[in-house]
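> I'd like to go over a predicted model; first the sequence, then the structure.
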Amino acid sequence: MADFPILVTGGAGFIGSNLVDTLLARGYSVRVLDNLSTGKRENLPADGRVELIVGDVADAECVRQAVSGCRAVVHLAAVASVQASVDDPFGTHQSNLIGTLNLCEAMREAGVRRVLFASSAAVYGNNGEGQAIDEDTPKAPLTPYAADKLASEHYLDFYRRQHGLEPVIFRFFNIFGPRQDPSSPYSGVISIFTERAQKGLPITVFGDGEQTRDFVYVGDLVDVLVQALESPVVEEGAVNVGLNRATTLNQLLEAIGEVLGGLPAVGYQAPRAGDIRHSRANNARLLQRYRLPEPPTDMRDGLARLLGL
């Protein structure tokens, strides 16, 4: 297996580095392409089977070099922030759509077929609010981030039909777990809340806290990604990655307080532009195609692992 690595773009980041650990444990070698804008070298193990290329998916030549000789690709690299895309649509477009197109072209040229793509529940916008969102829910991107993710899906489908790529498109809902970077202003709400709670610093909630999200522990997601890499067959159609569970931010704060034994002061401010009110996945297709841990990792167990408790 080690002769032909798996390429993980964004592999030094939160989800990518957790995936790298699991791939190594399963006997694969791994090539990581990461510009280290949010990823960290220290997230990657000191293992001879890991090759790190410091570069950007927006650089077509760099992507060609990274894809060459690989058996498959997991494309996680992105500016994974709604707010960043609102602030800088052009800059995020280079990473989030041009990067995907560069990858598709490099795979076509190199004859690499299997690619897993991290899309997002953001493609649905506010459609399906108050009910479980299935993959056929109308798409209504509210931000450049969401528009780039949806456009990437269309490009991947084109390369499937025209050039025989085998894309597996996953629409991530809210993934959480160890190595989320709370220092980033664009980090996930769980890592920001937990860091501030651990330090006893006030917590700010944008909105009334009754907005809901469908949280999935990163280890459960990684299990699904490995199954998709190893599956002999690729079925068409994007797949929601969620648990069909709606958790309010206020409930999340309550769970953090239970794990830590208390919370600092919590304040509320106006909602941010582009934020979605309610988000919950209909995950019937996910459960049909892949195995989730039974039961999936509980919120409190996942928080304890994130906090190292």
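Great, that's in hand.

> When you work out contacts or count neighbours from here on, use the C-alpha atoms and nothing else.
OK.

> so Leu225 sits in a strand?
No - according to DSSP: H, G, I helix; E, B strand; the rest coil, the state of Leu225 is helix, so it is not within a strand.

> give the contact list for Glu153.
119, 169 (Cα atoms under 8 Å, 6 or more residues apart in numbering).

> one more time with 10 Å
97, 100, 117-119, 147, 159, 167-171, 237-238 (Cα atoms under 10 Å, 6 or more residues apart in numbering).

> what's the answer for His154, then?
148, 160.

> so where does it fall, helix or strand?
helix 144-163 (DSSP states H and E).

> C-terminal to that helix, what's the next element?
Reading on from helix 144-163 to the C-terminus, the next helix or strand found by DSSP H and E is strand 166-172.

> And here is the other one:
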Amino acid sequence: MKNKILITGGAGFIGSNLCEHFISKGYYVTCLDNFATGHRHNLAALMDNERFQLIEGDIRNLEDCKKAVDGVDYVLHEAALGSVPRSINDPITSNEVNVSGFLNMLVASRDAGVKRFIYAASSSTYGDSEALPKVEDKIGKPLSPYAITKYVNELYAEIFSRTYGLETIGLRYFNVFGRKQDPNGAYAAVIPKFVMQLMKKESPIINGDGNYSRDFTYIDNVIQMNELAMTTENIEAVNTVYNTAYGDRTTLNDMVFYLKKYLSDFDSEIGDVAIIYGPNRVGDIPHSLASIEKAKTLLQYNPKYSFKDGLKEAVEWYWNNLK
């Protein structure tokens, strides 16, 4: 019989993609979500599947966490309040969800005898470190409340591994994008937000001069990393953190160039939409580029999608699903 997986935040962008993937692989999947940022429509295709269970609950409530981990072999913890600006505007709620909620999930997983706890860490943990590429054991000081919460997650995970023997693996996500990523709301990620604006012939606003760069990472590479982290039998590969990225960087100007190029295949007028430049955003790091050597070596990670390949697929999905 296939193992049972709990995916917290399973109605969100990354979580719902993970739910679909593991259901397709024959696993039993439980999703825990309070729908603060996730959406029911992300789970619509799974609701009638006998191997899928939805628990509406909040990781800030320990009882909800305990209920969700009952009988579970692996936890993929994706539930969090993302966004640097959100954490600057409301640090208390970000801390309650990302730190207290995370600790609840660790305690519940420990008490339930979960085999392994894989969690969404963040490239924001590198903070003010200017070294490129980013290597896992060299970080700087955090630049936002959000970054602090994600670093605290890593510290708690390490303590639970050492003190209680709970296997943990943290995946430091680098600017993940792809199907199901929400383009709406004040804290929408840049790629879906810009896609939506360009489809409406509205001018996107780039923070700064557009020369900041990011290691944009397509969702399928992230799914691969989660699966490898969950299934690895290499004991040296657990109780640590990994960059989860493609290992290349793209400037915001180039990102917009390719967005317009691929969207123009559907509507040629999009190529003429002007770009507006605004001030830099507080808490933003100028450049982000991951070394993925550790993941390649210990997990045999082999990302299949470059930025351009992933963007092409994402644009097609948005065109077909958001018009």
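Cool, the structure landed. Treat the numbers as computed from the prediction; the structure is a model and nothing was measured.

> quick revisit: return the members of the contacts of Glu153 of structure 1 classed as buried.
97, 100, 117-119, 147, 159, 167-171, 238 (16 or more other Cα atoms under 10 Å).

> Next, count neighbours for the closest residue to Asp181 of structure 1 other than its chain neighbours.
Nearest-residue entry for Asp181 of structure 1: Ser187, 6.2 Å, with adjacent residues in sequence omitted and distances by Cα to Cα, 6 or more residues apart in numbering. For Ser187 of structure 1, the count of nearby residues is 15 (other Cα atoms under 10 Å).

> isn't Ser187 of structure 1 right up against Gly39?
No - applying Cα atoms under 10 Å as the test, Ser187 of structure 1 and Gly39 come out as separate, 11.9 Å apart.

> shared neighbours, the two?
180-181.

> In stretch 20-28 of structure 1, which of the residues would be classed as buried?
20-21, 23-24, 28.

> now, the most widely separated pair of those residues?
Asp21 and Tyr28 (9.9 Å; Cα to Cα).

> Touching both of those two, which residues are there?
In contact with both Asp21 of structure 1 and Tyr28: Val50, using Cα under 10 Å, 6+ apart.

> And the strands in structure 1?
6-9, 30-34, 50-54, 72-75, 114-120, 166-172, 174-176, 203-206, 212-213, 215-217, 239-241, 247-248, 266-269 (DSSP state E).

> so where in structure 2 does the last one end up aligned?
The counterpart of strand 266-269 of structure 1 in structure 2, counting by TM-score structural alignment, spans residues 275-278.

> How about the fifth one?
In the comparison with structure 2, strand 114-120 of structure 1 aligns to the range 116-122 (TM-score structural alignment).

> ok, back up a step: could you report the distance from the residue nearest to Asp181 of structure 1 to Thr194 of structure 1?
12 Å (Cα to Cα, to the nearest Å).

> Would you quantify the distance from the nearest residue to Ile276 of structure 2 once chain neighbours are set aside to Thr250 of structure 2?
In space, Ile276 of structure 2 comes closest to Ile205 once its chain neighbours are excluded; the distance is 4.7 Å by Cα to Cα, 6+ apart. For Ile205 of structure 2, the distance to Thr250 of structure 2 (Cα to Cα) stands at 17 Å.

> OK, contacts around Val176 of structure 2?
13-14, 189, 191, 215-222, 244-246 are the contacts of Val176 of structure 2 under Cα under 10 Å, 6+ apart.

> if we go to 8 Å?
216-219, 222, 245.

> Compare these and tell me which is most surrounded.
Ala245 (31 neighbours).

> pretty sure that residue contacts Val222?
Yes - under the criterion of Cα atoms under 8 Å, Ala245 of structure 2 makes contact with Val222 at 7.4 Å.

> Check the contact lists of these two and give me the overlap.
In contact with both Ala245 of structure 2 and Val222: 173, 176, using Cα under 8 Å, 6+ apart.

> Neighbour count for Ile205 and Thr250 of structure 2, which is higher?
Applying other Cα under 10 Å to Ile205 of structure 2 and Thr250 shows that Thr250 carries more neighbours, namely 19 against 16.

> Which residue in structure 1 aligns with the more buried one?
In structure 1, Thr250 of structure 2 lines up with Thr247, judged by TM-score structural alignment.

> how much space between its match and Pro271 of structure 1?
Going from Thr247 of structure 1 to Pro271 of structure 1 by Cα to Cα gives 17 Å.

> now Thr9 of structure 1
Distance from Thr9 of structure 1 to Pro271 of structure 1, by Cα to Cα: 32 Å.

> neighbour count winner among those two?
More neighbours surround Thr9 than the other of Thr9 of structure 1 and Pro271, with 29 against 15 (other Cα under 10 Å).

> Can you name the residues that contact the more buried one?
So Thr9 of structure 1 contacts 16, 32-34, 57, 73-77 (Cα under 8 Å, 6+ apart).
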